[in-house]
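In: All I have is the shape, not the residue letters:
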């Protein structure tokens, strides 16, 4: 399973109302580091157990990037119970992403 593409239209349902923690990858197609992180994000999405992984293209959903103060990409934000609880900017290894989710 690949990471679900989320937009302004389904962000509330898929992220804020999620029963499980959600890691949101704010990314852009022109961003080299985002492309480097993509295989890790897709791998995590396929392995997700007790959490889910979604992606927000900042060019298509600029208002979400603005709302969550995403200043550079890639930015990963973990949401639990509708609240942003953890954030990481830049490319990080898979184990550090898992630590974000479990923190």
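Out: Great, that's in hand. Being a predicted model, the structure only gives us computed values, none of them experimental. Residues are numbered from 1 along each chain as shown.

In: can we go C-alpha only for contacts and neighbour counts from here?
Out: Noted.

In: which parts of stretch 67-75 are buried?
Out: Judged by neighbour count (16 or more other C-alpha atoms under 10 Å), stretch 67-75 contains these buried residues: 70, 73-75.

In: Can you give me the distance of residue 19 to residue 32?
Out: Applying C-alpha to C-alpha, to the nearest Å, the value for residue 19 to residue 32 is 32 Å.

In: Endpoints of stretch 75-95, how far apart?
Out: 16 Å.

In: Please apply the same query to stretch 43-60.
Out: Using C-alpha to C-alpha, the two ends of stretch 43-60 sit 23 Å apart.

In: And for stretch 24-36?
Out: This stretch, stretch 24-36, spans 16 Å end to end (C-alpha to C-alpha).

In: Do a quick rundown of the helices in the protein.
Out: 8-11, 32-47, 62-67, 94-102 (DSSP state H).

In: Give me the distance from the last one to the chain's centre.
Out: Relative to the mean C-alpha coordinate of its chain, helix 94-102 is positioned 12 Å out (C-alpha atoms, centre = their mean, to the nearest Å).

In: Tell me the helices and strands packed up against it.
Out: Where contact means 3 or more C-alpha pairs under 8 Å, 6 or more residues apart in numbering; DSSP states H and E, helix 94-102 is packed against strand 83-89.

In: Comparison target below:
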């Protein structure tokens, strides 16, 4: 009986020994400031990392086959491990994984990089621009939809050819209809909103009337096709 109990007690004590802190942007920021060289891990893809990331962060894509070996190579299991992703979802889902890897003090950025930027926290970028990243929270989107009679939402990306062709059409519709709010969502920079509305193709267009979605289409559309669902 004792041979069965001892391993069980060991596993229980191991799980308890891991301290996991789930912190919002301000709490995460204050904890980082306590260390001159924090173990800060960005688990997003390399292209998202290049567009913008926290200062002193090291990027290892969670989807990479080399993730585990690189993690143990660069990050000491006995020191605090700061983790963030794009929306916070991947970090939270990986919590147990990092515990099993032996990390004893894990600090997760709740809301991820999106929440960090909309909270006006500092970040660095390899891009030759000082423009703020175009992130929007679901709360801000919902508020816009509720407080405007007609809202046309355009899910786009900078690299999307059809999106660029639709831009002058959208702007023309907006200029001719003062009761219409045009809301553009960069799909590459607003993963949580893309997930919420299950956007799988771009461009994707949604029309809301008095807070309710009344229309949805994807791809290239004519001016008349969009206007026929307005007013």
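Out: Okay, I see it. Being a predicted model, the structure only gives us computed values, none of them experimental.

In: Could you pull out the strands in the second structure for me?
Out: Counting by DSSP state E, the second structure has these strands, from start to end: 19-23, 39-42, 58-59, 81-84, 105-109, 150-156, 180-186, 204-209, 212-218.

In: which position in the first structure aligns with residue 229 of the second structure?
Out: Alignment note (TM-score structural alignment): residue 229 of the second structure maps to residue 100 of the first structure.

In: and that match, what is it in contact with?
Out: 78, 86-87 (C-alpha atoms under 8 Å, 6 or more residues apart in numbering).

In: For the residues you listed, which entry has the maximal number of neighbours?
Out: The most crowded member of the contacts of residue 100 of the first structure, judged by other C-alpha atoms under 10 Å, is residue 78 (25 neighbours).

In: what's the counterpart of that one in the second structure?
Out: Looks like residue 78 of the first structure aligns to residue 207 there (TM-score structural alignment).

In: now residue 64 of the first structure
Out: That one, residue 64 of the first structure, aligns with residue 193 by TM-score structural alignment.

In: neighbours around the closest residue to that match other than its chain neighbours, how many?
Out: Closest residue to residue 193 of the second structure apart from its sequence neighbours, by C-alpha to C-alpha, 6 or more residues apart in numbering: residue 138 at 6.0 Å. Residues lying near residue 138 of the second structure (other C-alpha under 10 Å) number 14.

In: How many residues are close by the nearest residue to residue 93 of the first structure once chain neighbours are set aside?
Out: Leaving out its chain neighbours, the residue that sits closest to residue 93 of the first structure by C-alpha to C-alpha, 6+ apart is residue 40, at 7.8 Å. When counting by other C-alpha under 10 Å, one arrives at 17 neighbours for residue 40 of the first structure.

In: Kindly report the same for the one 5 residues further on.
Out: Burial measure for residue 45 of the first structure: 19 neighbouring residues, criterion other C-alpha under 10 Å.

In: any idea what it aligns with in the second structure?
Out: Looks like residue 45 of the first structure aligns to residue 174 there (TM-score structural alignment).

In: what's that match in contact with, if anything?
Out: Contacts of residue 174 of the second structure (C-alpha under 8 Å, 6+ apart): 180-182.

In: Mind filtering those residues down to those shared with the first structure?
Out: With contacts defined as both residues aligned by TM-score structural alignment, their matches' C-alpha atoms under 8 Å, 181-182 are the ones among the contacts of residue 174 of the second structure whose aligned partners also touch in the first structure.

In: which residue is nearest the middle of the first structure?
Out: By C-alpha atoms, centre = their mean, the first structure has its centre lying nearest to residue 24, at 1.6 Å.

In: Aligned counterpart of it in the second structure, please.
Out: In the second structure, residue 24 of the first structure lands on residue 153 (TM-score structural alignment).

In: Now do the contacts for that match.
Out: Residue 153 of the second structure neighbours (C-alpha under 8 Å, 6+ apart): 182-185, 205-207.

In: just those residues now: which is nearest residue 12 of the second structure?
Out: residue 185 (45.4 Å; C-alpha to C-alpha).

In: The nearest residue to that closest one once chain neighbours are set aside and residue 48 of the second structure, how far apart?
Out: In space, and not counting its chain neighbours, residue 185 of the second structure is closest to residue 155: 4.8 Å by C-alpha to C-alpha, 6+ apart. Remark: distance between residue 155 of the second structure and residue 48 of the second structure (C-alpha to C-alpha) = 18 Å.
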